[in-house]
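1. make a model of this:
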Amino acid sequence: MFYSKADTYQYSQPIASISEALLRTSRIYCPLDIDTEFTHLPYNLNRPTKEVSKTITVQIKEIASSEGKIYTHPDCADIAKHPIASYGFMPIDHLVAAGHKCVLTRVNQPTKLPVIQFDLYGFFLTAELYRIVQGAYRDDIDELVRSKNPKQGQIQMGRRLIASTQFTGNKREPWVYLPWVLELDGHMLQVALSFYDTCAVHGAVNYATFCANCGVKLKYKDTFTVEEKKQMIKMYLECTKRFVDYAPGDLYNRQALIKNMDRFRIIYSSLNIEEYFEAPRLTIGATVARIVRSKLLQFLGLDIKEKNQVIEFCRYGTAKYFKEYKRTTAVYNAKVDGGRCRNNRPNVARSKRLIADADIAGCYGNGLKHQDYPLGRPITLDYPLRSEINDYLTLRQFLKKYRKELVPGLWQARVSTPDDYLLKYSQDFLVSWHPPKNPANIPTDTELENTEWFTEDNIGTTKIYSKQVNLALIQEDFLNWLENTCTARQRKELLDKLHIVTAVFYPKSEQCTTVPQFLEALKKHKGKNTTVAKVRRGQSKLIRIEQECHAWISVNMGDLLVNDLLAARSMYSKKVPEQKPLNNLYKLCINTIYGDMVSPFFDIGNVVVGNNITARARAMAWYMEKGLNGFQTITDGCAFEVNRVISAKKDRELRSEVLFETYTKEVKGGFNVTPLGSEQEIEHYLYREGESSQVGLIIEGDKYDNQQSLSWLGGQITIHLQKQFPNIPVIDKFKFEIKDIYTSASFHGTANYKFWIGDTEKKGKMRSYKKLGYDAYQLPGDDLQLLTSNYTPSEEFLRDLRNKPKRIDRCKTYLFNKILKPGEYKKNYETSWKNSEAFPGCTVESARLLRECSLTQFTFQSKKQFDSWEREQKRLRDRTGQSYESWFINDSGSLDFQEMIETLDEMIRRGGMKYASSREASKHWNLSREYSDHPEYKCLLKAKHQLDIRYGRVEMEDSQETAEAPIEVVRGD
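-> So this is what the prediction gives:
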């Protein structure tokens, strides 16, 4: 049960005698797998109770044991069928059950005694954290979760639950000390906690998949159905045998980690880097980063002890390195932009034509194969961050000076138009970014999953503006677009009006072709950095000259690693149960490499590499969007009508000016709208295959089944785009795959959609809405009335968009539930959770309405215009529960969504600064007379108020008085 030596999750020197062990070491380890069973209690929203959750049992297993033990939680002492856990920290009950004499006491602060470190293993340990402690011991855990002092220890949840304490020199250790002293068999020990949360070891998979991938068999994981799991107290009482089989099934996390290590030995071996093997970490990102580093060591001919040398070569391209430039524009290079996400046809809510859903095949994986990875120090052009007198180079000047030094794929720049300038010729290729107030806080793509609050304070805003550019990322694919797709006048304007705010490039003149040449160049370099101040009244200046070594070498990512991973994966079939786990792991490794490139947490990351991969994908997505006349572009694909793609007129070429807002120009004749790859309109037929409906195509008389149709369409996309956009290299680097063919669809915002095959509907996609239904309410009188427990607002809305876009039924108030995470709990503790019985790991609810009007649907001309509309929309929502919907309500109370989006789009395209300016009443300060409340707004406010009672945000005795107050008083919510 106890060990005197630990290397992460590997233990040695098991302890036979604690007395003897403490003569050799001042820290002993007690690793335990833990899990709990709990239930969330039903309640009446009209008379809400504060008790949110009840823990039924705690399961604990020492890592060397094959079976765990079950303890009844004190919450269920009245129905106990197992020993009742009685200690403030319940793993102590397990020590006592094993025959140890234990006394646990709280002290004012951690002591200098020898340490017993409890290493707790679990999957999503946040769910267990507060359930294995009680009383004042739970308060101690709560204090660490809310702690803002890393030196006193913190418990945090990013990708996984971690404990950390900062010591001298900013060194962090993965444990926290508690103000607890354990007397164990007569020995006084200071208690420390460390967590081994396995929920991110294989990325975003569940416990069953994680165990299957590792080769751990779970006999009883499917003992209970989903419905039975909602009634776990009943299962405990009435199906005790099944419960006893089921409950310990989540106690195999440490075993899975050991088996996972064996899997990765196979992966290292297949890459011929066995001598560089490192045990897998607790996140897949960290594990794969070490594989990449090992391959770089091998490429450079270094051994594992020389990894610091590789870290130094890589350091100058990492996000962390650029974040250190807090006073110059170089800090903007720390951000890696994400995928393109845009509504290309914002006045279209539905289509009943033949639709194909196309993707770029293996978008980021293939992007890696086409990408070189550089080692060495790039050249960075930057300026003082907050100066008003920066004399930026124009894009034309930058290219004249440095074009011959720019290696495709190994340079990037951020460009802006002057503050007071609006472009004469509209564009939608460049994506603007307005950084947070402190750019050093920029999170990258992989960090965003850990970011609880997406606000301008932490990520800024990213948006496409048609007449303004701000800190947009450019690289080689932008130059290809500029030179081959823009008209002469638009190209001239962009060359002269885009200013280089910062740039990073690996100079062609400094490139080394062999490793010995690279190492020799570093060794021979003798440059010096100098600073000279020239002081002259009114003309003083500071001249800095840096002569760092900029020699560099690169290796193709495909040759380095990706091709070998793809080849190794092909040896394991996903159709053979014994081989599927390794097939999954290889795929996971390939998909994780991109994330590692852009993460600030890994020493092998490179923002230039990351930005070139994503920019290449964004460029490809632009050509797809324009050439296929797509509806919405979502990172690596778009849906389009197969009989309505865009092609150039005879003896003409498609230009970006013509392709801007094509949905307004179809009748003007600047291009042709034709079937894809066919002279005649493509017909279709429906047929059954098993339980599902399939679409087949009829192309010029030939009948294709579904698979043949998908393959034909994928090939035709390449042919079509190559023909419409000649001389564009990125189109040759990707292939396309069709997910399926549909007969109708509805679209909303930038990335919300739903497809149909005949009358058979597919599950819709709408961000922030889950597949399972919600509780929906109405307010017929003073009390809320439950309408249904299976309300799916996104599905009903998207269904209405397809069936009756001019008569959309208004949505209902519903309760959205989610797991309360430590980050949100800490951030909003004082305002939301201080007086609540909810704690991290509980499911908590909030009252919501689906908002039909989304400004993301439209492309604005400038940030000033977007901000103006956004402010107006927020003001209306805060006041009435809805925004522009007020002006498009039919006599029946339904919403004319189609008229709304057409009206708003027309105003925004013409440069209108807000909707109010179009209303005659606003000129006489009477616009508020036209406002109307959302029909469910009072219900929403009532539901929010009742939840505030449940979570202790308002006092129970004040609730009646508040509920009866005038509605304007409550609207500040």
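
2. CA atoms for contacts and neighbours, from now on please.
-> Noted.

3. for the closest residue to Lys101 other than its chain neighbours, the count of nearby residues, please.
-> Nearest residue to Lys101 in three dimensions, chain neighbours excluded: Asp185, at 4.9 Å (Cα to Cα, 6 or more residues apart in numbering). The number of residues packed near Asp185 is 13, by other Cα atoms under 10 Å.

4. contacting residues around Asp185?
-> The contact partners of Asp185, by Cα atoms under 8 Å, 6 or more residues apart in numbering, come to His100, Lys101, Cys102.

5. Val535 - how many residues pack around it?
-> Other residues within reach of Val535 by the criterion other Cα under 10 Å amount to 10.

6. give the full set of residues in contact with the closest residue to it other than its chain neighbours.
-> In space, and not counting its chain neighbours, Val535 is closest to Lys541: 6.4 Å by Cα to Cα, 6+ apart. For Lys541, the residues meeting the contact criterion (Cα under 8 Å, 6+ apart) are Ala533, Lys534, Val535.

7. next, the structure of the following sequence, for comparison with the previous one:
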Amino acid sequence: MFYSKADTYQYSQPIVSISEALLRTSRIYCPLDIDTEFTHLPYDLNRPKKEVSKTITVQIKEIASSEGKIYTHPDCADIAKHPVASYGFMTIDHLVAAGHRCVLTRVNQPTMLPVIQFDLYGFFLTAELYRIVQGAYRDDIDELVRSKNPKLGQIQMGRRLIASTLFTGNKREPWVYLPWVLEIDGHKLQVALSFYDTCAVHGAVNYATFCANCGVKLKYKDTFTAEEKKVMIKMYLEYLKRYGDYSLGDLYNHDALIENMEKFRIIYRSLNIENYFELPRLTIGATVARIVRSKLLQFLGFDAKGKNQVIEFCRYGTAEHFKEYKRTTAVYNAKVDGGRCRNNRPNVARSKQLIADADIAGCYGNGLRNQEYPLGRPITVDYPLRSNINEYLTLRQFLKKYRKELVPGLWQARVSTPDDYLLKYSQDFLVSWHPPKNPANIPTDSELENTDWFTEDNIGTTKIYSKQVNLAIIQADFLDWLDNTCTARQRKELLDKLHIVTAVFYPKSERCTTIPEFLKALRKHKGKNITEAKIKRGQSKVIKIEQECHAWISVNMGDLLVNQLLAARSKYSKKDPEQKPMNDLYKLCINTIYGDMVSPFFDIGNVVVGNNITARARAMAWYMEKGLNGFQTITDGCAFEVNRVISPRNQQRLTSESVFEIYTKEVKGYFNITPLGSEQEIKHYLYRDGESSQVGLIIDDEKLDNQQSLSWLGEQITIHLQKQFPNIPVIDKFQFEIKDIYTSASFHGTANYKFWIGDTDKKAKMRSYKKLGYDAYQLPGDDLQLLTSNYTPSEEFLRDLRNKPEKVERCKTYLFNKILKPGEYKKNYETSWKNSEAFPGCTVESARLLRECSLTQFTFQSKKQFDSWEREQKRLRDKTGQSYESWFINDTGSLDFQEMIETLDEMIRRGDVKYASSREASKHWNLSREYSDHPEYKCLLKAKHQLDIRYGRAQMEDLKEAAEAPIEVVRGD
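-> Got it, this is the predicted structure:
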């Protein structure tokens, strides 16, 4: 049960006698697998109870034992079927059951006693954290969760639950001290806690999949159905044997970690880097980052001791490095931009044409195989951050000065248009970024990875504006677009009006072709950094000359690692149950490499590599969006109508100007709208394949089945785009795959959609909504009335958009439930959770309405215009529970969604800064007379107030003030 030595989750020197162990060490380890079973208590929303959940049992197992033990939690002492846990920290009950004499006490001052460190293993340990302690001991845990002082210790949840304490010298240790002293068998020990949360070891998979991938077999994981799990107290009382088998099955996390380690030994051997083996970490990103680093060591010919040298070579491309430039524009290079997400046809809510859902095949994986990874120090062009006299180079000047030094794939720049300048010729290729007030706040902590909210406060906002550009990333694919797709007048404007705010590039002249040449250049470099001040009244200046070594070498990521992983993966069958776990693990590693490259959390990450991969994908997505006349572009693909793709008329060519706002030009004959790859309209037929309906195409009178149809369409996309956009290298680098073919669809916002095959609907995709149904309510009188427990607002809304976009039924008030995470609990403690019985790990609810009107559906001209509309929308929503919907309500109370999006789109395109400007009443300050409340607004306010009572935010007598409370409406995207 106790050990003298620990190397993360490997333990040695088991302790037989604590007395003898304390003679040779001041810290002993007690690693335990833990789990709990609990139930979310039902309640009447009209008469809410404060009690949120009840813990039934606590399960604990020593890591060396084959089976654990069950202890009834004090919450269920009245129905106990097992020994009732009595200690404030319930793992002590397990020590007592093992025969140890224990006394646990709380102390006011830190002690200088030897330490007993409890290493707790579990899957999503947040669920267990507050359930294994009680009374004042739980208050101690709560204090660490809410702690803002890393030197006193903190418990945080990012990808996983972690404990950490910052010691002198910025050294962070993965444990926290508690104000607890354990006297065990006559020896007094200071208690420390450390967590080994396995919920991110293999990425976003559940416990059963994690164990299966590691080769740990769980006999009883499927003992209970989903419905039975909702009534676990009943299962405990009536099916004790099944309950015991099921609950003890969650105590094999340490076993899974050891098996996972052996699996990664196999991976290291397959890559010929077994001499560089490192223990897998508790997140897949950190594990794969170490594999990449090992391959770089091998590439350079270094042994494992050369790790720090490799980190030094990589350091100058990391986000962490650029964050150090807190006073210059170089700090803007710390961010890697994401994928393209845009509604290309914002006035279209549905289509009943033949639709294909196309993706770029292996978008980021293939991007990685074609990408060079540089080692060395790049050139950085930057300016003082807070200065008003920066004379930025124009894009034309920058290219004239440096273009011969720019290596495709290994340079980037951030460009902006001058303040208050609006482009004459609209564009939708470049994505603007508005950074946080302090760009150095972009999260890059390599250990914690614990950012709960990616908001304007830490990464800023990204958006496409048609007449303004702010800190947009440009690289080689942008220049291809500029040279081959722009009209002469638009090219001239962009060359002269885009200013280089900062740039990073690995100069072609400094490139080394061999490792000895690279190492020699570093060794022989004799440059000096010089600063000189020249003083002259009114003309004083400071001249800085930096002569760091900028020699560099690169290696192709495919050659370095990706191709080897693909080859090793092919040796394991996806269909063989014995081989599938290794196949899946190799696939996970391949997919994670891209994430590590673009992540700010790892020392082998490179922002130039990351931005080139994502910019390449955004460029490819733009050509798909335009050439296929797609609906919504979502990162690596878009849905489009098979019989309505774009081609130019009269031997002309498609330009960025001609394809801008295509949907407004269809009836004006600017271009041809034709079937993809065919002169005749493509017909289709439906057929059954097992339980599902499939769509097959009829090409030249030949019937193709679904798979043949998907392959044909994928090939035709490449041919079509190459023809419409010649001389664009990125199109040749990718292939396309079709996820499926559909006969109708509905669209909303930038990334919300639903497809149909015939009359069979497919699951909707709508951010912030779960597949399972919610409790929905109405307010016929003074009390809320439950309408259904299976309300699916996104499904019903998107179904209405497809069937009757002019008569969309209004949504109902529903309760959205989620697990309360430590980060949110800490951030909103004073306002939301201080007087609540809810704690991290509990399921909590909030009352919501679906928002039909989403401004993300539209492309605005500038940030100023977007901010104005957003302020107006928020003001309306807070006042009435809805925004522009008020003006588009039918006599029956339904919403004319189609008229609404057409009206708003037209106003935004012509440059209006708010909706009110179109209303005559607003000119006389009488616009409020046109407002109308959402029909479920009062119901929402009532539900919110009842939840405030449940969570201790309001008392019963506050009911009259409920109408003044701010409204919570979930974003659709």
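
8. what do we get in the second structure for the residue nearest to Lys101 of the first structure?
-> For Asp185 of the first structure, the aligned position in the second structure is occupied by Asp185, per sequence alignment.

9. any idea how far its match lies from Ile18 of the second structure?
-> When distances are taken as Cα to Cα, to the nearest Å, Asp185 of the second structure and Ile18 of the second structure turn out to be 8 Å apart.

10. post-alignment, the strand or helix carrying Val292 of the second structure versus the first structure, mean distance?
-> Under the criterion of DSSP states H and E, Val292 of the second structure resides in helix 284-300. Superposed on the first structure, helix 284-300 of the second structure shows a mean distance of 0.3 Å to its aligned residues (mean Cα distance after the TM-score superposition for the first structure).

11. report the buried residues of that helix.
-> Burial within helix 284-300 of the second structure, assessed by neighbour count using 16 or more other Cα atoms under 10 Å, is assigned to 284-298.

12. ok, now stretch 892-907 of the first structure?
-> In stretch 892-907 of the first structure, counting by 16+ other Cα under 10 Å, buried: Ser894, Leu895, Asp896, Phe897, Gln898, Met900, Ile901, Leu904, Asp905, Met907.

13. next: stretch 576-584 of the first structure.
-> Along stretch 576-584 of the first structure, the positions that meet the burial threshold by neighbour count (16+ other Cα under 10 Å) are Lys580, Pro581, Leu582, Asn583, Asn584.

14. check stretch 869-889 of the first structure too.
-> When neighbours are counted by 16+ other Cα under 10 Å, the buried residues of stretch 869-889 of the first structure are found to be 869, 872-873, 876-877, 879-886, 888-889.

15. again with stretch 728-745 of the second structure
-> Residues of stretch 728-745 of the second structure classed as buried by neighbour count (16+ other Cα under 10 Å): 728, 730-731, 734-738, 740-745.

16. want to try a markdown table for those, with secondary structure and distance to Thr36 of the second structure as columns?
-> Output for those, formatted as a markdown table (DSSP: H, G, I helix; E, B strand; the rest coil; distance: Cα to Cα, whole Å):
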| residue | secondary structure | distance to Thr36 of the second structure |
| --- | --- | --- |
| Ile728 | coil | 57 |
| Val730 | helix | 52 |
| Ile731 | helix | 52 |
| Phe734 | coil | 48 |
| Gln735 | coil | 48 |
| Phe736 | strand | 46 |
| Glu737 | strand | 44 |
| Ile738 | strand | 44 |
| Asp740 | strand | 42 |
| Ile741 | strand | 45 |
| Tyr742 | strand | 45 |
| Thr743 | coil | 47 |
| Ser744 | strand | 46 |
| Ala745 | strand | 44 |
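
17. looking at those, which is nearest Arg653 of the second structure?
-> Among these, Ile728 lies closest to Arg653 of the second structure (Cα to Cα), at 13.4 Å.

18. run a quick neighbour tally on the nearest residue to the closest one once chain neighbours are set aside.
-> Leaving aside its sequence neighbours, Ile728 of the second structure sits nearest to Asp480 (Cα to Cα, 6+ apart; 6.2 Å). Counted with other Cα under 10 Å, the neighbours of Asp480 of the second structure add up to 16.

19. check the mean deviation of the helix or strand containing Asp480 of the second structure from the first structure.
-> Taking DSSP H and E as the definition, Asp480 of the second structure sits inside helix 476-484. When the first structure is overlaid, helix 476-484 of the second structure sits 0.2 Å from its aligned residues on average, using mean Cα distance after the TM-score superposition for the first structure.

20. report all helices and strands that that helix contacts.
-> The helices and strands touching helix 476-484 of the second structure, judged by 3 or more Cα pairs under 8 Å, 6 or more residues apart in numbering; DSSP states H and E, are helix 607-627.
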